[in-house]
Structures are given as structure tokens and as C-alpha cells.
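> Using only what follows, build the 3D model:
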Amino acid sequence: MYVLGPNFWGLVNPDWTLCSQGKYQSPIDIDPRSLLYDPNLRPFNLTRNRVSGVIVNTGHELKLNIESDEEMGQSAVVTGGPLTYKYRLHHLSIHFGKKDYFGSEHLVNGTSFPLELQLVAYNEDLFPDYEHAKLSSFGVTIISLLGQLNSTSNIYLDRIIRHAANVRYKGNSINITDVFLGGLLPNTKHYLTYEGSLTHPGCQEVVTWIIVNKPLYISKDQLAVLRSIYKVEDEKDRSRMQNNFRPAMPLNNRTVRTNILPSSQSKQCRPKKLLSYEVNGRFLER
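Model prediction:
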């Protein structure tokens, strides 16, 4: 397990103090009983451009670093939703477990999912690049997609996964073109949002999280490919890149907002709390 819990990273590197002592850490276990309905939350938007980039095995995750070329229309921008600024997509990362019943970083009512895909973007209105943005307030937004197993493969995700054989070991990389990241997003305007952190060192508390309320479908075969990747540099050590997720961290009185209108209420009532939440085919009630 990719453990970044209390009293761990802070003892290893003083630059990672937030990982052990921060109060706005991610991921979290989402409690459907405490969600706050916010009627002012707008739908968020990810531009539907195709992009190019480099798929990398970092040893912790399978990552797609996105190359931005505005003249060629090869860039992707996140706007709207809970965001005030414009955020440029920087990379995609995938977290997954050894077994089908866990692997996601975020939980819902204690329930884990086999995979979580994260689209990471930085505030291009205020900062020149991701490295500057991840050190500053309002610097980063992450769109989180929770995975659910399906009988058929996800054609948009397969565009990335089929290159996994070429990056089986840590440090391996391969160029990829014509990736339609917009196809990964489920057809819904509903999401949850909260203020949190990056889930890897140094755990900077600069992230506006957007957790989509419909699943990213993935087949068992696709998940098996991910589980075949190694977190080491060569085949002498057979350690697989599995369970590369951070455990849920304390909420510490933060508010998790949503634009999902409770089914028991009308829009005119403008309810303050969401009474139930449906995710990945599971109906989780108060």
C-alpha cells in the first residue's frame, strides 16, 4: 500500500511535514449523510480536444504527462464547477488495487472501488506551470473518476492501457498521440467537491477536488494489464505496481459540497443536506 499517513512521511523528510501534520489532506472517506447541497455549483467543463503526451511508469503509478500545444489545438482546459480560474490539464494518473474490491484512493461510506483515475490540472491564470501552481493556494484541481468493472473494455481508456506493455518497469516511457481524454468523462453533470491535497509527497494542500458521480467503466482484462506492471527497474525484483493508493485521511470538519439534488426534495426547497448518494451502481444511504 502507498502509505502516506500520520507520523510516517514527516519522519522521513522535513519537506513532507504536511503529509503527517496537515489538516486538509486527501483522499477522504465520503460520508453521504454529511454532504452539503450547494445550488450555486455549476457544471464543470473539460475541453474536448485530443492531446499528445508521454506515458511513464514512475514506480508508483502509470502516468500520462500531457504535452500542451495551443496552436495545434492539443491542450485541455478545465473550467466551471467550483472553479473560479481556468486550469490546464497537466497529467493523468491511475491508482488501483491487487483485488477487485479495493484500489481507489477516495472511499464512499467506507466502500472502496477497484480503480481511481485522476485528471490533474493547474491554474494557468495565476501560475506559469504546474511546479509553481502546486505550491500555492488555488493552484491545482483534480477530477476524480471512480472505477467500476464492466464486461466490455473502455475504448478511451484502452488507448492508454494498451501501451502498458511498453512501460512495464520503473522509468520506462513511451510517446502517445491522439488521446481523447474527454471520452473518459461519464455523461453526467453531477459531482462532489471539497478542498484537499495532493496524495503524494509533499501533500500540498492546494487542490480543489471534483469527484464525478458516475463511474469510469473498466474491464477485468484492462485491470489485469495494469496489475502486470512492475514498480521496479528490472525483472530481477518481481514487485508489482499494485495497491498504489493512499489511505483515507481525516476530514477535520471540512465540508464536502455537491450539486446532486436530493430526490426527496424539489429544487424550490433548496435543501441544505444530501440524504443519499449513488456511485458506481451502489446506492449508499444515510
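> hey, let's count contacts and neighbours off CA atoms from now on
Noted.
> thinking residue 36 is in contact with residue 254, fair?
No - using Cα atoms under 8 Å, residue 36 makes no contact with residue 254, being 10.7 Å away.
> what's residue 167 in contact with, if anything?
Residues near residue 167 by Cα atoms under 8 Å, 6 or more residues apart in numbering: 55, 56, 57, 173, 174, 229.
> again, only using 10 Å
By Cα atoms under 10 Å, 6 or more residues apart in numbering, the residues touching residue 167 are 55, 56, 57, 58, 62, 173, 174, 229, 230.
> neighbour count winner among residue 36 and residue 254?
Ranked by neighbour count (other Cα atoms under 10 Å), residue 36 and residue 254 place residue 36 first, with 21 against 12.
> Next, work out how far apart the more buried one and residue 284 are.
16 Å (Cα to Cα, to the nearest Å).
> secondary structure element for the nearest residue to residue 175 once chain neighbours are set aside?
Nearest non-adjacent residue to residue 175, counting by Cα to Cα, 6 or more residues apart in numbering: residue 54, 4.4 Å away. Assessed by DSSP states H and E, residue 54 sits inside strand 51-57.
> and for comparison, fold this next one:
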Amino acid sequence: MGSAARLSAPGALVLWAALGAAGPPFWGLVNAAWSLCAVGKRQSPVDVELKRVLYDPFLPPLRLSTGGEKVQLIHFNQELYGNLSAASRGPNGLAILSLFVNTSTQVAGSSNPFLSRLLNRDTITRISYKNDAYFLQDLSLELLFPESFGFITYQGSLSTPPCSETVTWILIDRALNITSLQMHSLRLLSQNPPSQIFQSLSGNGRPLQPLAHRALRGNRDPRHPERRCRGPNYRLHVDGAPHGR
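Take a look at the predicted model:
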């Protein structure tokens, strides 16, 4: 999460940020279109207590689809909506796939292979500032996910303005490994372009929101936690032409 600007009226620029006077406590006050940030009852993120997760044997296998040139982990329901903007305003419009990370002091070879490629020195030094871009070839999304994993899901919101409550959150229940050095490299990245003051990517998460009466559902049977879960099924495609498995 970083900062952004939105137009709430002709010529009126409204800012939000992760910290300070434009931070989360004020999002719902500075723009009427963001009122859910203050009064919504299904806001994200939430504290996921494993003891509150309900096993749901009817959850379908997780299907992951990636494009050949770019990957977005915020998906919209194409059966109901024509674009991401429309989906963010409608019920069951968005799905956000979330992965957790474990940091260790071990050598780089023990880290996730996708992140190792993404965070090596040759790559990370090319994207130091906001809007920097670098194209990585032959990097498969499959490497990002554990060979076998379960997931937890709940109904929530965007974690940045306008905080629309149209999101199905999918939390992968096995964390990725990352080294302390790789995490340090991430913290050296700036949320701002080089023309502005440096602001680290660290410490920019929205505070936890009340779970209230929402259900946390999972597809891993607590009676057999070691049992391999169903899925994932990968559908890889380039320009709409399926290939792979």
C-alpha cells in the first residue's frame, strides 16, 4: 500500500496515504465516496485466528490464471462485470489472493525460487522508485506457490480507498520463505518517484479491522492437517491461447 490522489469534485484533489494526516483514520472523512473506510462492517484486513476458521469441505479447488506478459493478483469477475472499476462497485466483483512471508537469516538458497529471482540484486536495483519497471523473462507464477497448500477465505473489502466491500479474500495458509537480506532490499525501495522525498515500502499496511460476524472458511481438514489439499489447478495462457497444464 502506498499513497494516491483522487478527484472528488472538479479541480479538487483529495489525497490518501498509509500514515499521517491523510492516513487510514481519516480516509472516510476526506471524501464522501470513501465513507465505507469509516463505517463499513466488512472491512479488510482482519486478524485470522486459526481457532475461528471453519472447515468447509465444499470449497472448490483454487484455480490460478496468469497472462503471458503480466500478473495481477487482484482479479475481477468477468462473468458479471466488464472491467475492474465496475467490479469494485458490485457484489462478488473482486478476488484478492494474499500470501504470507517468513523471514529468516538463512542463505538465499532456502528462499522461495520466485522471490529469489524477483529480489536478486540485478533486478531489485532497477526498480528502486515508484513507476520504475523491469521486464523479467521466463518467470513462472507456479514457482510462487507451495507444492501443496490450503487456503482460508472470507468476505471483505479493498484495503485502500474507496474500501469497497466487494472482495473475496483468499489467504494461502503456507507462508513463503524469504531471507533477511531480501527483506532489507524491499525496505530500501521507495513509494515515491526520485523527485520526491524517500518513503520506504515498510510500515504501510492498513490497521486490522474488526471481523464482526463474518465467517473464516478453510479447505484444510483440521482432523487431517497433513493431508494434501485439493488444487491448485493452473491455467496458463498467452494472449488468451491456453497452454501448459
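> re the thing from before, can you tell me which of the contacts of residue 167 of the first structure carry over to the second structure?
Among the contacts of residue 167 of the first structure, the contacts conserved in the second structure (both residues aligned by TM-score structural alignment, their matches' Cα atoms under 10 Å) are 173, 174, 229, 230.
> of the residues you listed, closest to residue 151 of the first structure?
Using Cα to Cα, residue 229 comes nearest to residue 151 of the first structure of those, at 21.9 Å.
> any idea how far that closest one is from residue 117 of the first structure?
From residue 229 of the first structure to residue 117 of the first structure the distance is 16 Å (Cα to Cα).
> can you pull the contacts of the nearest residue to residue 162 of the second structure once chain neighbours are set aside?
Closest residue to residue 162 of the second structure apart from its sequence neighbours, by Cα to Cα, 6+ apart: residue 34 at 4.4 Å. By Cα under 10 Å, 6+ apart, residue 34 of the second structure lies in contact with 8, 26, 27, 28, 40, 160, 161, 162, 163, 164.
> Return the residue of the first structure aligned against residue 34 of the second structure.
The equivalent of residue 34 of the second structure in the first structure is residue 16 (alignment by TM-score structural alignment).
> what secondary structure does its match sit in?
helix (DSSP: H, G, I helix; E, B strand; the rest coil).
> Please verify my assumption that residue 49 of the second structure contacts residue 216.
Yes - using Cα atoms under 10 Å, residue 49 of the second structure is in contact with residue 216, at 8.8 Å.
> Which members of the contacts of residue 34 of the second structure occur in strands, if any?
Secondary structure from DSSP state E places residue 8 of the contacts of residue 34 of the second structure in strands.
> Pipe the contacts of residue 34 of the second structure into JSON lines and attach neighbour count per row.
Shown next, in JSON lines, are the contacts of residue 34 of the second structure (neighbours: other Cα atoms under 10 Å):
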{"residue": "8", "neighbour count": "15"}
{"residue": "26", "neighbour count": "17"}
{"residue": "27", "neighbour count": "26"}
{"residue": "28", "neighbour count": "20"}
{"residue": "40", "neighbour count": "17"}
{"residue": "160", "neighbour count": "22"}
{"residue": "161", "neighbour count": "21"}
{"residue": "162", "neighbour count": "20"}
{"residue": "163", "neighbour count": "25"}
{"residue": "164", "neighbour count": "27"}
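> What remains of the contacts of residue 34 of the second structure once you look at the first structure?
Where the first structure agrees (both residues aligned by TM-score structural alignment, their matches' Cα under 10 Å), those reduce to 26, 27, 28, 40, 160, 161, 162, 163, 164.
> ok, back up a step: could you measure from the residue nearest to residue 175 of the first structure over to residue 42 of the first structure?
32 Å.
> for the aligned partner of residue 260 of the first structure in the second structure, helix, strand, or coil?
Taking TM-score structural alignment, residue 260 of the first structure has residue 220 as its aligned residue in the second structure. Under the three-state scheme (three-state DSSP), residue 220 of the second structure adopts coil.
> now residue 220 of the second structure, nearest residue through space, not along the chain?
residue 150 (5.4 Å).
> Which position in the first structure pairs with the one you found?
Match for residue 150 of the second structure (TM-score structural alignment): residue 190.
> Tell me how many other residues crowd its match.
Other residues lying near residue 190 of the first structure total 20 when counted by other Cα under 10 Å.
> All the strands of the second structure, residue numbers only.
Assigned by DSSP E, the second structure shows strands spanning 4-9, 12-16, 53-55, 63-66, 74-76, 94-98, 101-104, 151-156, 167-172, 176-179, 216-218, 233-238, 241-243.
> so which of the ones you listed gets nearest residue 198 of the second structure?
Closest to residue 198 of the second structure of the strands of the second structure is strand 4-9 (Cα to Cα; 15.5 Å).
> Could you tell me where that closest one falls in the first structure?
Aligned using TM-score structural alignment, strand 4-9 of the second structure spans no residues in the first structure.
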